[in-house]
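Q: Kindly generate the corresponding structure for this input.
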Amino acid sequence: MRKPVSLPSFEYYLSKLSDNDETLVTVLKGHLVVEALLVEIIQLEFSKNNDFLSEKPWRWSFPQKVNWCIKNGYLTGNKGDALKDFNNVRNDFTHILGYQLTFDRVLNLADKFGNDEFSDITLSKEWYEINDVIIEILNIIFCDLALVLSEKGGADYMSQ
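A: Alright, predicted model coming up:
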């Protein structure tokens, strides 16, 4: 169960307005892009089968979209699980007041996406910020999903 890390108070909100929320913004905006790509993949398949009027994948939960993509061969189970873990990071940011993403959690997530650039934890913590690793993870996700979409006859976001 998710519980607030900080007490909910108006003073807390006001004091945090000036904090650097770069990682929070990167996760939330990146998640929106990832979810939009998943919806495009699903809608592309529905349009091929003339089912696009009966289904509304933009209303599905993130895990439902990922599970549909796994079931229909657009994602491997491992990639799908990694996407769900990324979704859990996003959920922690949006549902736990005061949530702070740890370097260990983000390195673990990078590993699940097959990024071995951060395999030396000591050097990674010295050379990179958490937001840098999140950006790398989002680049991997975007490239994977954009390639799937393009290969299936959808928009080619890789060349834009």
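Q: CA only for contacts and neighbour counts going forward, please
A: Fine.
Q: and the closest residue to residue 37 other than its chain neighbours, what is it in contact with?
A: Of all residues not flanking residue 37 in the chain, residue 145 sits nearest, at 6.5 Å (Cα to Cα, 6 or more residues apart in numbering). Residues counted as contacts of residue 145 (Cα atoms under 8 Å, 6 or more residues apart in numbering) are 34, 37, 38.
Q: what secondary structure does the first one sit in?
A: Reducing the assignment to helix, strand or coil with DSSP: H, G, I helix; E, B strand; the rest coil, the entry for residue 34 is helix.
Q: isn't it right up against residue 143?
A: No: Residue 34 lies out of contact with residue 143 (Cα atoms under 8 Å); the separation is 10.2 Å.
Q: So which of the two has more stuff around it?
A: Using other Cα atoms under 10 Å as the criterion, residue 34 and residue 143 rank with residue 34 on top: 20 against 13.
Q: Now show me the structure for the sequence below, then we'll compare the two:
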Amino acid sequence: MLNTKKGTFYEKNFLSHGELIKDISNQNIPQVVLKGHLHIERALENIIRESFENPNLLLTEKSMFSNKLSLVSALGIVPHEYTVALKYFNKIRNKFSHDLEFKLEEEELAQLVNRLDSKTKEFYEGLLRQDTPEEDEYMRYISLFPYKLMFVVISLFVKLIEYHRSYLTDPIVEELFKLHILKKEILGKDEDFQKAYIDDRYNELEKTLHIFYEENLK
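A: The predicted model follows:
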């Protein structure tokens, strides 16, 4: 169900985006991975809390990142292709957590980028191109390893939120479209009851979407 109350989707997700940027902007590789992982895991937990009546039965101290990701994927909130990169990112995070000598290499970052699903990769590449300065200066800038890693983490986080938003709103948009087609089909016919129902339902759904975007996506 789409929760239109202000402070749910907006505060739990888009405000966290600002916190993520703040936490990983120091270019410290282990911190980018560990902090980024924590923010993504918190976003997964928020999605689960929004999706179940009794989420605490699932979000226990023994719940692992992989379990939360699998659950969100099983619900159809994120496509399987998206989970591939996050599983690899989780492996990188575990290496930092359990091996003091571990260092992330360019090859592993390249492997992570290659595992991004098409939409997340498109967003990542957009970050690389954003506000492009002079070409030589820009190429030196994006060749810096920490920035590439930061952009990957940001992309994974943002697309998780966007997949969740689509999961919430797409069914309503689809029903609005079907109602619009149905209304056109009975136009001019003596179907007052059906017309009244369609109008009422259409207005209800439209209002729900309007409130959601107005209150949560400012």
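Q: Can I get the contacts of residue 145 of structure 1 in TSV including distance to residue 99 of structure 1?
A: Shown next, in TSV, are the contacts of residue 145 of structure 1 (distance: Cα to Cα, whole Å):
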residue	distance to residue 99 of structure 1
34	22
37	26
38	26
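Q: Can you give me the buried ones in the helix or strand hosting residue 212 of structure 2?
A: Using DSSP states H and E, residue 212 of structure 2 falls within helix 192-216. Across helix 192-216 of structure 2, burial judged by 16 or more other Cα atoms under 10 Å covers 195, 198, 202, 208, 209, 211, 212, 213, 215, 216.
Q: Look up the closest residue to the fifth one, ignoring the ones flanking it.
A: By that I understand residue 209 of structure 2. residue 169 (7.3 Å).
Q: still on that earlier bit, list residues touching both of residue 34 and residue 143 of structure 1?
A: Here residue 34 of structure 1 and residue 143 share no contacting residue, scored by Cα under 8 Å, 6+ apart.
Q: okay, and stretch 22-35 of structure 1 goes to which residues in structure 2?
A: On structure 2, the counterpart of stretch 22-35 of structure 1 by TM-score structural alignment is residues 28-41.
Q: Centre of the chain to that stretch, how far?
A: How far stretch 28-41 of structure 2 lies from its chain's middle: 16 Å, per Cα atoms, centre = their mean, to the nearest Å.
Q: what's the counterpart of residue 142 of structure 1 in structure 2?
A: Aligned against structure 2 by TM-score structural alignment, residue 142 of structure 1 finds its counterpart in residue 157.
Q: Next, the angle helix 192-216 makes with the helix or strand hosting that match.
A: For residue 157 of structure 2, the host element (DSSP H and E) is helix 145-186. The directions of helix 145-186 of structure 2 and helix 192-216 differ by 160 degrees, with axes from the mean of the first three to the mean of the last three Cα atoms, to 10 degrees as the criterion.
Q: Quick check, central residue of structure 2?
A: Taking Cα atoms, centre = their mean, the centroid of structure 2 lies closest to residue 160, which sits 1.7 Å from it.
Q: Count the neighbours of whichever residue in structure 2 pairs up with residue 52 of structure 1 for me.
A: Under the alignment (TM-score structural alignment), residue 52 of structure 1 maps onto residue 55 of structure 2. Other residues lying near residue 55 of structure 2 total 15 when counted by other Cα under 10 Å.
Q: rewinding a little: gap between the residue nearest to the centre of structure 2 and residue 83 of structure 2?
A: 10 Å (Cα to Cα, to the nearest Å).
Q: Next: residue 93 of structure 2.
A: Taking Cα to Cα, one finds residue 93 of structure 2 at 15 Å from residue 83 of structure 2.
Q: just residue 142 of structure 2 next, same as before
A: In terms of Cα to Cα, residue 142 of structure 2 sits 25 Å off from residue 83 of structure 2.
Q: Between the two, which has more neighbouring residues?
A: The neighbour count for residue 142 of structure 2 versus residue 83, taken as other Cα under 10 Å, is higher for residue 83 (21 against 15).
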